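K.L.:
could you work out the structure for the sequence below:
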Amino acid sequence: MNEIRNKLIKMIPRSMRILTRKVYLRDVTEYETYFSINLILKRFYHINLKEKINVILISSEHTEVLDFALEKNILSIKLTPDILSQLESNSSINITVEEKHMIIEQQENIQEKTSFVKDGNYYNISANGVLQLERLFSEYTFNESYMYADEIQTSYECLEISFYDNFNLNGYGLALLYPNKIIALDSTRAGTILKTNDFKNVTMGRAAVYVVKGFEMTPVKLSINEMNLITQEHNLKFLSESHELYAYIENHEIEMTAVKAEVIEDNVTMRMAYSENFEIKHFVVSDTVSEEETLFKVNSSRPGEFETEIPLSTLVDSFSRKKFKLITVGDEPLTLQPNVGYLEELGFGERLVINYQHENIKMWFYRRKDTALGFKVTRPRIRRQVTRIEGFNLEGFIKGRENFSGCSTYMIFEDRYSKEAVQLLIDEDFVIDLTKLDLKSIKSKDKTIIDVFIAMISEEGETVRKEKIKYKFSDYKKDNYYGSHSEKSGERNVHYHLITTTPFDNLKIETFTIPTEITIPDNAVEKDYNTWLVGERYDTAQDNGYAFYKYLKENTDVNAYYAIESSALDYEKIKSDPHVLPFGSDKHFEVALKAGVLLGTHDLENLLPYKPARGFFNYEDTVRVFLQHGVLGRKRVEYHKKYYDLPFDLFIVSSDPEKYDVVMRKLCYDEEDVAVTGLARFDSLPRGNKTKDILLMPTWRDWINTDEAFLTSQYFHNYNGLIHNERLIKILEDNDVQLNFYPHYRAQMYFNDEILNPSSNIKFIQLGTRTVQELLIDHSLLITDYSSVSFDFTLMNKPVIYYHFDVRKFFRQGKLRPLFQTFIGDIARTEDDLIDLIESQIKLNFKSEQPDISGIFKYQDHHNSERIYNSVKEKIKGRIDY
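P.N.:
Down below sits the predicted model:
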């Protein structure tokens, strides 16, 4: 038989035979001295196949040929600890046969182990054409030892795991470790038992059961045959594999025998039939993006059938995909996923085009990959682009207008702050002379930004669609521009308008005004390197900028000035200083034109009254210094060297790891342009505690951008819940401790004294009434989440507690350094854990454990400003000598 088969195979052309080969990821096996990645080879018929295989690991650091073994159709790739120790980033593993790359696929619904732990690190193997070897969750430490459990008990929506008596469970919780995510379960402790009723974030798949304390993960070891847990959303089957506890999680499903959807005016009528013995109470529409769910009651005329009516707006308003669920009647309801995998004649994929609020939208029901019933809706696409910029003229096109009824097309120029706008009616192909527009009339202040939109506006004046427009040849940098224009107002002030783009290549216009009283030299402005202009954000004077300015005034002969808006609260405190310059004032312009050194905690936009760009008043001749807002390493920042035509000449940092691992390696600055000095504001930090007050100071979340998003956010829910927690209030009152809440400036409007009224021991600190540094000095314990102000607290040798209830989402775009390198202190994941830690710190009288912080602060003295000054002087010397 083999001879016949081989003869038949040889009759097939070689190219066709290669196309039939399949390589699948099966699992990962752990041996005493190495790990084995096991693959299944299908339709490989070469006799000497082993000699024709090549396996290469490719990472950003190096490439390496890997050893492998071949037994029948199983290819096992060997990973040794030495190989893993060299990996600093994610890597790929390529497999070639006869020098042809093999396409490696993941088996559907893979339930085998594809991950492993080594030396505290977690690795996962996945397949997407090539093998991906990923080191995930670098902020966690994974223990290879186990926590031994004694028993597991389950009931509806409840899991209890008992541990042996010698385990202290204080601070521990339960977590599920999937191949590529961690889901922490809100857990309570009772003696040697961890209990959870929190399954709202659980998803389908195979997950190992872990206990977690802070960022330390330990697997649970327990010998059981099988245990099932029913939750409203899922069925969890617990099994022991090599005595390690795993959960196999599946959705509840119900097989549909008929599904019909009909659009009647502004509603969609759904009729469904099923053969199983369930009584349905609610039909659920779930948004796959926002995860918001809307429930609708159903009408049932007979068992196994129901009908419900859904407003069309529920399905289409957000223009996102939807999925549907059914909720059963009863005290222990189940959420069922309608399975339409076996229905062949339901009209799936048939698109219905309807005119909805002036737009021709497409909508259709479909069978999702998980065989559930889904819904898609798409808006008509508007293709729009600026293809040419010359001088102050724009040329471009807009296509797709035929899909809008009763609408005209406009280009809108809108001030970013006041939202005042100029509208211009445009055709499909447009050429616009921007000099004809009165842009100066919509400016909210002398220096502002005007965003550019394309809009479809109905005859009634309703904006049906409004989208930003991109520039085809965008080369985004913070300090470049593509075209410009200047004009005089009736008051003889000169308005400069510059066409620029955002990081997403969207068009915008940056504009600034030079008052008529300002004399602009005709010749090149020669810079004075003993005149230094310092600033922070436009409206603050309480960070490294102002700290360094005060040092310069008190300790050097530098002619130093500080720029700040006159409307700022901080301006009132420092306006008596003649070297404090109101932003845009005559004196501000005079100093800005001649200053040879510019020093800011943010982009230099914040301290110059004009556009910081080549060609504007010899900006290119200045020495540009980034003083920093905090210690880098926790999250990605916008100061990469590639984003500047004229990057910073000097980048201030606090440690060698921050210099080499972050600013040089990640932000691509040269070694001689990064100075390890420490931050200026650190100089005025005392050491030790003087009070028994607690400061609660969280940072912001960039995904919250509307009032509704804030008030429905986990962020608001968690902090509002914390300050109203009865247990916390009692602890504060019993110990006569004050907790002062200082929300981020963007959250201040949502928190106030009226909200914080449950106890006189919890107070709201209004923005501008105290400087951040005063608050840090005057408190003994800081509670924050990810804010860099924690570094100031740590440097004062005072304890910090971090509240990380949304750590995965906050760091969704990645981290610059592992969390354990920058978060010095205790970390709470739940409100109960946070209150436990607060109570513990009060009992300890806020005593810090004095951790080693040399990896964050090279210098722990009060000479940071002096080192910054000397570093700037060296840069000036280099500029003059050059």
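K.L.:
CA only for contacts and neighbour counts going forward, please
P.N.:
Fine.
K.L.:
wait, F365 touches L352, no?
P.N.:
No. Judged on Cα atoms under 8 Å, F365 makes no contact with L352 at a distance of 9.6 Å.
K.L.:
these two: which is more packed in?
P.N.:
F365 (22 against 13; other Cα atoms under 10 Å).
K.L.:
tell me the contacts of the residue nearest to that one when sequence neighbours are not counted?
P.N.:
Residue nearest to F365 in three dimensions, not counting chain neighbours: F375, with 4.4 Å by Cα to Cα, 6 or more residues apart in numbering. Contacts for F375 (Cα atoms under 8 Å, 6 or more residues apart in numbering) come out as L315, R321, K322, K323, M363, W364, F365, Y366.
K.L.:
ok, F375 to K325 distance?
P.N.:
Distance, F375 to K325, using Cα to Cα, to the nearest Å: 12 Å.
K.L.:
now do E467
P.N.:
From E467 to K325 the distance is 33 Å (Cα to Cα).
K.L.:
another one to check against the first:
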Amino acid sequence: MSLTYYLRQERKDIPMEKLTLYIEQNEFIIHTEKTDLSNLRVCLGDQSKFFKKLTATTWSISAEQLLLLCAKENRTRLFIYYTDNRQEIDGTKFDVEFGQSLTLTNDKSIFYAYISLNNKIRMSINQKPSARSYYLSNEPVTINTVNNNIEFTLSIQSKFAPLLKANLLLLNRQEGHTLEIIDTQIDSVRIQPNVYQNNCVFHISPELFFETLRPSFNYNEFDTTLVDFYFTIQIRQGSTTKYKFRIPFSETFGTEVWCSYSDEKMASLFLYQTINGNLSTRIALLSNESYCEYQSLLNTAEMKDNNIVLVCEYPYKAQDNGFYFFRYLMTKQNKFVPYYIITDDSKDLKKLKPYMDHVVIFKSKEHIRLLFEATYLMHTHASNYVLPFFSKELEAKKNAMKKIFLQHGITAAKNMEPFYGRKTNPKLTDKIVVSSQRELRQIHEQLYYPPEDIKITGLARFDDLLKKTNLIKNRLFKRKILIMPSWRKDQDKLTSEEFQQTTFFGYYSDLISDPALEKLVKENGLTINFYLHNNFQKYKDLFHSNFVNILNAGDQTVHHLLKKHGVLITDYSSVGLDFAIQRRKVLYFQFDNDQKEIKENLESSHLFLPGPIFATKEQLLPAIQKATEDNRLETAYVNIVKTQLYPYYDSNACQRIFQVLEEL
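P.N.:
The predicted model follows:
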């Protein structure tokens, strides 16, 4: 019940009768000022034990009596009744006061006196009372930096008892790491009968925060960690359950908290309100130099109307449509001034070597400055990847840019609305490029973009993919097989042990260790490479094979792999569509197409998937052998490519995308 409910229970000019609960000489005692609790007893099922009446308004019962009551019943909850009508004592009708303890013990059991969730006085045996029984509400008061620590002040309203302690719990939502901060110096004030306000102050070391909650933090990564705020409580009179209470978001404090992390770096918390109104935070580390640049620009910079174009993929990559369109901007036009955002440890930096004057290091002060200046943004994934860290100001700058979603593949079977849809992410982008009329319809129907914001251009990387492609070149690669499956929703969050129990791991582990496939490889001089999706790369070392090469992400680009193989085995990934554009054979291994998010699209997607579908390894193996003999895409699938995937079949996609940019 709410605090308001309790404040309404009593008019201040009419004092409430006191009711005292306490333990004395291992007996539970109830005392009122005037109310006669006639026939006061403890009940368990049909059995009862009566309290001993000590005075007209005082009653007691011993641990031995309670143990006798519970001897024949295997239950944990004991009810306290008075009167012949089995009436319970309602705590809201009295001004309740607790003694030092509400716990009775003997050699065999522990009895807890407590007030229930519906405010009735009860007892339990060997089961701690719920902390929720003593909780009313909470409100975050302040969160700021004090002496290079994060200071968080929380006000908790409790009922019937003040708090002995409150523990702040910070939980890494994705990885499960928990940081517990204890506050034993609580300032508790009784503000009304049965209502206490408890003010708690927690101090969080930024070093401990990152070491505990994000031990694998990589400065160069775009970090997606989400930390949720909870707390537990303990009353003075005895143990309760460790129920985790959620802390709500408050508009009373700012969304950014910065503090020194080390001599070289600053730590940031970006506080935000979850969909349910609760308090969570994103986290970041930033060099002192970049932090000073950011603070300076907050006070001086204004968005400029210029021709600066930022281009980004994942911060550590330059191998997708972003790179190919950036290269086009650098070599084929002089109207726009492009800059490519990338980390300083990226393996793809070597590809950008000819353009280093227009390459900007992720999280550098130049990166931050350009976010305040640039007018345009070209992105292959979520547009947030252009941000070095989250802040309200940087998000506003990003949202104000004119954006084109270059995509990272043709939209295929998966419904990507939760990731890229206009309904879920209205600020993601302004225009989205597609490769066919079919894809335009799918984007419109599934991702809710209006047709005028969807442009049929083809993907930027197609220009390079189709460059010098011909049937003779295709046949040169027929003995090279690439296995490149997509990922599975939420399975990227599993532990290694949990991932090994998935259907995905079972089927692919079985395929790459199959004796019949190994025999085919050795007898025909085949090469098979297995490349896991970026979201599954962390599980790469769980797969083992004597004849299949398990590739590291970053050693070769996906684009290069597609160009250098003659047969592709995939499942739902859009790489199958890219591959078929080269007129090379694609085999679809769909052993789990009963997944809800996939099943919804299969009925329509089979009309444009440019290859046969196999549900079992036994069906797939003969098709692999046949494909290595002739890897040309069959005529029926060539027609699908022409009509459903990419009607242009040319090297002018970048030119068409450039026209979209000019029209923004």
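K.L.:
overlay the chains and give the TM-score.
P.N.:
Here the TM-score for the pair of chains, by TM-score structural alignment, normalised by the length of the second structure, is 0.64; 494 aligned residues with a Cα RMSD of 4.5 Å.
K.L.:
I'd like the next helix or strand past the helix or strand harbouring the residue nearest to F365 of the first structure.
P.N.:
Under the criterion of DSSP states H and E, F375 of the first structure resides in strand 373-378. On the C-terminal side of strand 373-378 of the first structure, the nearest following helix or strand under DSSP H and E is strand 383-390.
K.L.:
residues making contact with that next one?
P.N.:
In contact with strand 383-390 of the first structure (Cα under 8 Å, 6+ apart) are residues 394-400, 454, 469-473, 482-483.
K.L.:
tell me the buried residues in that strand?
P.N.:
By neighbour count with 16 or more other Cα atoms under 10 Å, strand 383-390 of the first structure contains the buried residues R384, Q385, V386, I389.
K.L.:
now that strand on the second structure. Mean distance?
P.N.:
Here strand 383-390 of the first structure, set against the second structure after superposition, deviates by a mean of 8.3 Å using mean Cα distance after the TM-score superposition for the first structure.
K.L.:
in the second structure, which residue is most central in space?
P.N.:
Q174 (5.2 Å; Cα atoms, centre = their mean).
K.L.:
that one belongs to a strand?
P.N.:
No. Checked against DSSP: H, G, I helix; E, B strand; the rest coil, Q174 of the second structure lies outside a strand; its state is coil.
K.L.:
hmm, it is touching L213, no?
P.N.:
No. Using Cα under 8 Å, Q174 of the second structure makes no contact with L213, being 10.2 Å away.
K.L.:
E467 and K325 of the first structure - which one has more neighbours?
P.N.:
Between E467 of the first structure and K325, counted using other Cα under 10 Å, K325 has the larger neighbour count: 25 against 15.
K.L.:
so that one sits against G374, correct?
P.N.:
No. The pair K325 of the first structure / G374 is not scored as a contact, 9.9 Å apart, by Cα under 8 Å.
K.L.:
and the gap between Q655 of the second structure and L329 of the second structure?
P.N.:
Counting by Cα to Cα, the gap from Q655 of the second structure to L329 of the second structure is 10 Å.
K.L.:
and N199 of the second structure, by the same measure?
P.N.:
58 Å.
K.L.:
same check, this time on T58 of the second structure
P.N.:
88 Å.
K.L.:
what does T502 of the second structure give?
P.N.:
With distances taken as Cα to Cα, T502 of the second structure is found 44 Å from L329 of the second structure.
K.L.:
okay, the two: which has more neighbours?
P.N.:
Legend: neighbour count by other Cα under 10 Å for T502 of the second structure and L329, higher for L329 (20 against 13).
K.L.:
check the secondary structure at D557 of the first structure for me.
P.N.:
Secondary structure assignment for D557 of the first structure (three-state DSSP): coil.
K.L.:
can you report how many residues lie near it?
P.N.:
10.
K.L.:
for E452 of the second structure, same thing?
P.N.:
Neighbour count for E452 of the second structure, taken as other Cα under 10 Å: 9.
K.L.:
ok, now K815 of the first structure?
P.N.:
The tally of other residues near K815 of the first structure (other Cα under 10 Å) stands at 17.
K.L.:
what of K53 of the second structure?
P.N.:
For K53 of the second structure, the count of nearby residues is 17 (other Cα under 10 Å).
K.L.:
ok but it is inside a strand, no?
P.N.:
Yes. Under the criterion used here (three-state DSSP), K53 of the second structure sits inside a strand.
K.L.:
surely it and H31 touch.
P.N.:
No. Look at K53 of the second structure against H31 with Cα under 8 Å: they stay out of range, at 10.1 Å.
K.L.:
does N870 of the first structure count as helix, strand or coil?
P.N.:
On the basis of three-state DSSP, N870 of the first structure is classed as helix.
K.L.:
what do we get in the second structure for it?
P.N.:
Per TM-score structural alignment, the equivalent position to N870 of the first structure in the second structure is Q659.
K.L.:
one more: S567 of the first structure?
P.N.:
S567 of the first structure maps onto D345 of the second structure when the alignment is built from TM-score structural alignment.
K.L.:
go on, Q714 of the first structure?
P.N.:
Q714 of the first structure maps onto T503 in the second structure, with residues paired by TM-score structural alignment.
K.L.:
how deep is that match tucked in, by neighbour count?
P.N.:
12.
K.L.:
contacts only, for it.
P.N.:
Taking Cα under 8 Å, 6+ apart as the test, what T503 of the second structure contacts is D592.
K.L.:
how close does it get to D510 of the second structure?
P.N.:
T503 of the second structure sits 10 Å away from D510 of the second structure, going by Cα to Cα.
K.L.:
and what of L562 of the second structure?
P.N.:
According to Cα to Cα, L562 of the second structure stands 24 Å off from D510 of the second structure.
K.L.:
between those two, which is the more surrounded one?
P.N.:
Per other Cα under 10 Å, whichever of L562 of the second structure and D510 has more neighbours is L562, with 22 against 15.
K.L.:
related to what we said a few turns ago, what lines up with the residue nearest to F365 of the first structure in the second structure?
P.N.:
Checking TM-score structural alignment: F375 of the first structure goes with nothing.
K.L.:
nearest residue to K399 of the first structure other than its sequence neighbours?
P.N.:
The shortest distance from K399 of the first structure to any non-neighbouring residue, by Cα to Cα, 6+ apart, is to R383 (5.0 Å).
K.L.:
please disregard the earlier target; I meant Y448 of the second structure.
P.N.:
R422 (5.6 Å).
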